[in-house]
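>>> Predicted model, plus sequence, below.
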Amino acid sequence: MPGPLNGRTTLVTGATGGLGSAIARRLAAEGAAVALAHLDDDQAAAELTARIVQNGGTAVPLAADLRDAEALHDLCQQAHDRLGPIDILVSNAGTYPRRPWTETTPIHWGDALATNLTSHYLLAHELTPAMTAVGRGRIITIGSVLATAGRHDLVGYISAKSGLEGLTRALARELGPAGITANCVAPGSIRVPAEDAVVDDPEAMNIRQLARQCVQRRGRPEDVAATVAFLATDDADFITGQTLRVDGGWVLG
């Protein structure tokens, strides 16, 4: 497909979720070939692949547990074999474990960090040698505005997302000389179907959220996807080490 990402190859993790799906579709529409990484959602991955292909794009679904270093290595190798060298990593996969601080055990803590921080480190470590070899690459991590705003019952998640911002800044310093940029996109309250499973009163939740924001509408996955797509293009070649909040003005400054 003609577009600013023609000839580029991207790996999107968590690709079957609300954010991941929108990101994958946008990058494919911009011309990138997309590897759709997911954990165990074969049907959704197949449907997303078909949708991208029907619209003229290139996509392949790949399943792996990103907490397993060997499985992650195999995933990256498969993506390379099927699409070519990965030069855009969108590290999006994560979980949202809610648990009061008083009930957070070392096991819960470790699980939160393994999914929401360590897997991002493993992916970047796996893919940056190939990016360095060609002198070009994009690492785009998906954080959360909660790393700044905070919220109860999410200590593991918020700690991991804060760490992810730090990892991204460190990668920007380490990899900038090799032509690789690293940035974090931090969504605010984005309306996705999964929200219905964790919110008792969606309307009350909407009212509370809009009171926090400058922009008086809920965020959409497409808002995040547009930011990711921009950071993947050559227009963002001089932007690195940044956290871009896509939150409707929830957190200012």
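Sure, I can see it. Here the structure is a predicted model, which means the values were calculated and not measured.
>>> use CA for all of it now, contacts and neighbours both
OK.
>>> where along this protein do the strands fall?
9-12, 33-38, 58-63, 88-91, 137-142, 180-187, 243-246 (DSSP state E).
>>> Ok, which of those comes nearest residue 75?
strand 58-63 (6.7 Å; Cα to Cα).
>>> which other residues reach the closest one?
The contact list for strand 58-63 (Cα atoms under 8 Å, 6 or more residues apart in numbering) reads 28, 32-42, 45-46, 49, 52-53, 75, 78-79, 82.
>>> and if you look at stretch 141-159?
By Cα under 8 Å, 6+ apart, stretch 141-159 touches 89-92, 95-101, 108-109, 112-113, 116, 120, 161-162, 164-165, 168, 182-188, 245, 247, 251.
>>> run the last query once more with 7 Å
Outside stretch 141-159, the residues within contact range by Cα atoms under 7 Å, 6 or more residues apart in numbering are 90-92, 96-101, 109, 112-113, 116, 161-162, 164-165, 183-188, 245, 251.
>>> can you check stretch 104-114 too?
67, 156, 157, 160.
>>> that older thread, now the strands of the chain in JSON lines, with distance to residue 228?
Formatted as JSON lines, those follow (distance: least, Cα to Cα, whole Å):
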{"stretch": "strand 9-12", "distance to residue 228": "11"}
{"stretch": "strand 33-38", "distance to residue 228": "14"}
{"stretch": "strand 58-63", "distance to residue 228": "17"}
{"stretch": "strand 88-91", "distance to residue 228": "8"}
{"stretch": "strand 137-142", "distance to residue 228": "7"}
{"stretch": "strand 180-187", "distance to residue 228": "7"}
{"stretch": "strand 243-246", "distance to residue 228": "10"}
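>>> here's the one I want to compare it with:
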Amino acid sequence: MPKTVLVTGASRGIGAAIARRFAQEGYQVALNFCQNQSAAQALAGALAAQGHKALPFQADVADRAQVHNMMQRIEYHLGPVDVLVNNAGIAQQKLFCDLTAQDWQRMVAVNLTGPFNCCQEVLPGMIERQCGKIVNLSSIWGLVGASCEVHYSAVKAGVIGLTRALAKEMGPSHIQVNCVAPGVVDTDMNALLDEDTLSILKDETPLGMLGQPEDIAQAVYFLASPAADFITGQVLSPNGGFVI
């Protein structure tokens, strides 16, 4: 029976590229989305047209009840989740002193509580089966911090801490938990940056280019593949040399 991967935030950008990468390897793909139903359905249709099995599932990962219901629907339609990719996330640029309590709480809810919710929902089954892979998406800003993105940097650092601690706890159950911390990637999220800022970021990258969603998808798939069976609790950062 084909394995099943759940990719959160799969309707566009890095999430969509990750979904396509796993589909190419024969996985059944659960495409989680929060709001962009049309994009998720379009991706599912495109993958189906290529002979892959992919279904969209709506849930706000910050809401535990929605995540629980989503997991039940995934298991009914696709079977148990073998690989969880916690990709869903939001970003915001704002001076620290201008951040509101709501800004902070929503950032924590989606980017840190979201992975917590999804991990807690899939792990009982993985522990019972004594196998499973979890790949969490952090950021280079979780490694080194970013001015005007304090709340984003804080939660992405939290994802790294969650990954390392959970890897130790899940190791005896033969479950690998790893993290990918992308550099500056050419996505809709970064399309909000002006051309001058993007040019500066490109110049500051030793390889002289921005990453593509497919670059991140390759790293995620590697950590979920049998080639990484002896790797756990690690942070892989495809960033073109931006952070070394």
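On my side now, so go ahead. Every value quoted in this text rests on a predicted model; they were computed, and no experiment measured them.
>>> After superposition, what's the TM-score here?
Here the TM-score for the pair of chains, by TM-score structural alignment, normalised by the length of the second structure, is 0.97; 244 aligned residues with a Cα RMSD of 1.1 Å.
>>> counterpart of residue 243 of the second structure in the first structure?
Residue 243 of the second structure maps onto residue 251 of the first structure when the alignment is built from TM-score structural alignment.
>>> So which bit of the first structure is the helix ranked longest in the second structure matched to?
Using DSSP state H, we find that the single longest helix of the second structure is helix 150-170. Under TM-score structural alignment, the counterpart of helix 150-170 of the second structure in the first structure spans residues 155-175.
>>> so what's the equivalent of residue 41 of the second structure over in the first structure up against?
Residue 41 of the second structure maps onto residue 46 in the first structure when the alignment is built from TM-score structural alignment. Each residue near residue 46 of the first structure by Cα under 7 Å, 6+ apart is listed here: residue 61.
>>> Any of the contacts of stretch 141-159 of the first structure buried? List them.
Buried members of the contacts of stretch 141-159 of the first structure, counted by 16 or more other Cα atoms under 10 Å: 90-92, 98-99, 109, 112-113, 116, 161-162, 164-165, 183-188, 245, 251.
>>> any idea how far the aligned partner of residue 132 of the first structure in the second structure lies from residue 81 of the second structure?
Here residue 132 of the first structure is matched to residue 127 in the second structure, going by TM-score structural alignment. According to Cα to Cα, to the nearest Å, residue 127 of the second structure and residue 81 of the second structure sit 12 Å apart.
>>> Report the buried residues of stretch 107-123 of the second structure.
Of the residues in stretch 107-123 of the second structure, those buried (16+ other Cα under 10 Å) are 107-119, 121-123.
>>> Between the two ends of that stretch, how far is it?
24 Å.
>>> same thing with stretch 186-195 of the first structure?
Terminal-residue distance, stretch 186-195 of the first structure (Cα to Cα): 17 Å.
>>> How far off centre is it?
13 Å (Cα atoms, centre = their mean, to the nearest Å).
>>> Likewise for stretch 155-175 of the first structure?
13 Å.
>>> For that stretch, which residues meet the burial criterion?
Neighbour counts over stretch 155-175 of the first structure (16+ other Cα under 10 Å) mark 155-169, 171-172, 175 as buried.
>>> residue in the second structure matching residue 74 of the first structure?
Residue 74 of the first structure maps onto residue 69 in the second structure, by TM-score structural alignment.
>>> Kindly report the same for residue 31 of the first structure.
Match for residue 31 of the first structure (TM-score structural alignment): residue 26.
>>> same thing with residue 93 of the first structure?
Per TM-score structural alignment, residue 93 of the first structure is aligned with residue 88.
>>> Does its match touch residue 6 like I think?
No - the pair residue 88 of the second structure / residue 6 is not scored as a contact, 11.1 Å apart, by Cα atoms under 7 Å.
>>> distance of the spatially most central residue of the second structure from residue 217 of the second structure?
The centroid of the second structure falls nearest to residue 87 when counting by Cα atoms, centre = their mean (1.6 Å). Between residue 87 of the second structure and residue 217 of the second structure the computed distance is 11 Å (Cα to Cα).
>>> Ok, residue 170 of the second structure next?
24 Å.
>>> Kindly report the same for residue 186 of the second structure.
Using Cα to Cα, residue 186 of the second structure is found at 13 Å from residue 217 of the second structure.
>>> more crowded one of these two?
residue 217 (20 against 16; other Cα atoms under 10 Å).
>>> Quick one: map the more buried one onto the first structure.
Mapped onto the first structure by TM-score structural alignment, residue 217 of the second structure lines up with residue 225.
>>> returning to that earlier point: neighbour count for residue 88 and residue 6 of the second structure, which is higher?
Here residue 88 of the second structure and residue 6 are set side by side on neighbour count (other Cα under 10 Å), and the busier one is residue 6, at 31 against 25.
>>> Of residue 127 and residue 81 of the second structure, which one has the most company?
Per other Cα under 10 Å, whichever of residue 127 of the second structure and residue 81 has more neighbours is residue 81, with 23 against 15.
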